[in-house]
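[1] coords below, sequence missing:
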């Protein structure tokens, strides 16, 4: 089979990476873990074939968008992906005026991230609290055509269906990381809710952190059925994301003390992104769907 990059169309978009540079921007003291350093020019574009990138603010970076803005504003360096840079940031919207948001937009920010999975660290909002948060975000961000990038449990997606359907149709919601669904969930009410929202064009789904959502981190083949269901329900509403630089799995850190989580630097995992691209191509044979996944859909959301 040809190299993975030969499979990916020109001007492809990578919609989910993180850049961690704690020597420039200290991590949040409330973080659940401490990752190693990852600069933009470390991103393996040769494995994904992507030239345009969306830098997503990580939970360890708190609510100050400065780390993402630094990447967006930096001059191109050797090894950087050569295309466009866009950002998704974490904000307390009560602390930012519309003028603040306009400035972020001018810098290349195209949305916010609502990460609502605590993995046992900190607290998570109730479904009703999160629904209100989503409504408020839409009321502030729709004028900018910003995306609301959501990472939450499948049960919460199911509970959010009435809220999402009541929002203006212009609201752009992205379900992160396969909507947090896993192999075996295909017939459940939560997956059916996601498929319904895809068919009714109320959400997009990001095929990101793929190895985390699979049955085994070493193989993603267990996600083939889910991928084909997503393609059938929303062929023009899917996005690719690698979730580079592949932070450690949360299980081993469960027993760590707060001090250990702040001081133990977790190295990144090796993930075979080229094989992910090949598997996606095997599962998505339609040329238009393939072009939409990599180019057309992310371009209209982020360009």
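    Structure's in. What do you need? Note that the structure is predicted; figures quoted are calculated from it, not measured. Numbering: from 1, shown residues only.
[2] switch to C-alpha atoms for all contacts and neighbour counts from now on
    Will do.
[3] helices or strands next to the top strand by length along the chain in the packing?
    What stands out as the longest strand in the chain, according to DSSP state E, is strand 109-115. For strand 109-115, the packing partners by 3 or more Cα pairs under 8 Å, 6 or more residues apart in numbering; DSSP states H and E come out as strand 85-89, strand 147-151.
[4] for the first one, packing partners?
    In this structure, strand 85-89 makes packing contacts with strand 52-56, helix 66-73, strand 109-115, judged by 3+ Cα pairs under 8 Å, 6+ apart.
[5] re the thing from before, point out the most buried one among the helices and strands packed on strand 109-115.
    strand 85-89 (a mean of 26; mean count of other Cα atoms under 10 Å).
[6] which residues are in contact with whichever helix or strand comes after that one?
    Once strand 85-89 ends, the next helix or strand along the chain (criterion: DSSP states H and E) is helix 98-107. The contact list for helix 98-107, computed with Cα atoms under 8 Å, 6 or more residues apart in numbering, reads 69, 72, 73, 140, 144.
[7] Now that we have the residues you listed, can you turn them into TSV and tack on distance to residue 223 and neighbour count?
    Shown next, in TSV, are those (distance: Cα to Cα, whole Å; neighbours: other Cα atoms under 10 Å):
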residue	distance to residue 223	neighbour count
69	34	20
72	33	19
73	37	11
140	35	15
144	34	13
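[8] so where do the strands sit in this structure?
    13-17, 34-35, 52-56, 85-89, 109-115, 147-151, 172-175, 204-207, 238-240, 265-266.
[9] Residues touching the second one, excluding its own?
    Residues from elsewhere that reach strand 34-35, judged by Cα under 8 Å, 6+ apart: 20, 27, 60, 247, 261, 262, 263, 264, 265, 266, 267, 268.
[10] put this beside the first:
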């Protein structure tokens, strides 16, 4: 048995097509290690998860827009994202790994901006090896404000509570990944969920409806995550987005067909108007599409 499983290679169409201009708010791309060398200490590598494979998945699901988020595999070297953005075209945006704000100069950051990068992801999972100190975090956040980028938060495995004091008072857009890494056993009573809802009420915080299939402790069809996602939608219907998190790095069981994850979103938001906001209108605002 492999340590981690690859993505499903045969994406199908969802039971219902998503609205036009649907956006996948987070997916990752990889490539040939001879062209895109991983960090020596990278905890995972997925060279088959190329931009071509990602776009195949998007075409199957009816997704027209997306945000390519730099994988920790490559650290501050964003060549794979820049090249993927060129191939994907103007309907795609990028999100840098925040380590670039520490390790690269302003000229490099401007190049990322010109390529279509509009945010930076701060990783609080210590085992991934690309974290910043509190002082470095604040310096990076200040730079993002100058650039007009958003802050993206990858929580620890046990949620946002251990790191939230670093960013809860920021006054620029902040997107919290993966349902805030909620504890599905606690549901809406989880302190992470309560804190995320508190942040959503500030007006500049957003949450990404993603990773429900891994956060669930009940397994497919992941019913235990529905109340959590629903609480976020009810708290801030104009500041929730959806993401596939393709190709599902660090999966310890075979990932689902990606159509199932879009269909899970349909269960979070059965109303067509809510889906339009989550899949189209909200990401257009956060990621800078000119609709």
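    Happy to help now that I have it. In this text, all values refer to a predicted model and were calculated from it rather than measured experimentally.
[11] Could you get me the TM-score between them?
    TM-score for the superposed chains, counting by TM-score structural alignment, normalised by the length of the second structure: 0.83, backed by 271 aligned residues with a Cα RMSD of 2.6 Å.
[12] And the contacts of helix 98-107 of the first structure, which two are furthest apart?
    73 and 140 (24.1 Å; Cα to Cα).
[13] Could you save the helices and strands packed on strand 85-89 of the first structure as CSV and add columns showing distance to residue 272 of the first structure?
    Formatted as CSV, those follow (distance: least, Cα to Cα, whole Å):
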stretch, distance to residue 272 of the first structure
strand 52-56, 19
helix 66-73, 25
strand 109-115, 25
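[14] Residue 194 of the first structure: which of the ones you listed is closest?
    Of these, nearest to residue 194 of the first structure by Cα to Cα is strand 109-115, at 17.3 Å.
[15] Show me which residues of that closest one are buried.
    109, 110, 111, 112, 113, 114 (16 or more other Cα atoms under 10 Å).
[16] Do a quick rundown of the helices in the stretch 151-300 of the first structure.
    154-166, 189-199, 210-213, 224-233, 258-263, 273-283, 287-291, 297-302 (DSSP state H, counting those that start in this stretch).
[17] Over which residues of the second structure does the fifth one lie when aligned?
    Read it as helix 258-263 of the first structure. Alignment note (TM-score structural alignment): helix 258-263 of the first structure is unmatched in the second structure.
[18] what do you get for the shortest one?
    Mapping helix 210-213 of the first structure onto the second structure (TM-score structural alignment) gives residues 212-215.
[19] same deal with stretch 290-299 of the first structure?
    So stretch 290-299 of the first structure is aligned with residues 275-284, judged by TM-score structural alignment.
[20] which parts of that stretch are buried?
    275, 276, 277, 278, 279, 280, 281, 282, 283, 284.
[21] burial count for residue 105 of the second structure?
    10 (other Cα atoms under 10 Å).
[22] and it, how far is that from residue 111 of the second structure?
    Computed as Cα to Cα, to the nearest Å, the residue 105 of the second structure to residue 111 of the second structure distance reads 10 Å.
[23] Then residue 183 of the second structure?
    In terms of Cα to Cα, residue 183 of the second structure sits 39 Å off from residue 111 of the second structure.
[24] so what's residue 92 of the second structure closest to, chain neighbours aside?
    residue 66 (5.0 Å; Cα to Cα, 6 or more residues apart in numbering).
[25] Show me what residue 40 of the first structure lines up with in the second structure.
    So residue 40 of the first structure corresponds to residue 51, using TM-score structural alignment.
[26] More neighbours: which of residue 183 and residue 111 of the second structure?
    The neighbour comparison of residue 183 of the second structure against residue 111 (other Cα under 10 Å) goes to residue 183, with 23 against 12.
[27] what residues are up against that one?
    Here residue 183 of the second structure is in contact with 158, 159, 190, 192, 215 (criterion: Cα under 8 Å, 6+ apart).
[28] and which of those residues is nearest to residue 227 of the second structure?
    Once Cα to Cα is applied, the member of the contacts of residue 183 of the second structure that ends up nearest residue 227 of the second structure is residue 190, at 11.5 Å.
[29] Counterpart of that closest one over in the first structure?
    By TM-score structural alignment, residue 190 of the second structure lines up with residue 188.
[30] likewise residue 155 of the second structure?
    By TM-score structural alignment, residue 155 of the second structure lines up with residue 152.
[31] Repeat that for residue 261 of the second structure.
    Residue 261 of the second structure maps onto residue 276 in the first structure, by TM-score structural alignment.
[32] and what of residue 85 of the second structure?
    Checking TM-score structural alignment: residue 85 of the second structure goes with residue 72.
[33] likewise residue 22 of the second structure?
    Looks like residue 22 of the second structure aligns to residue 12 there (TM-score structural alignment).
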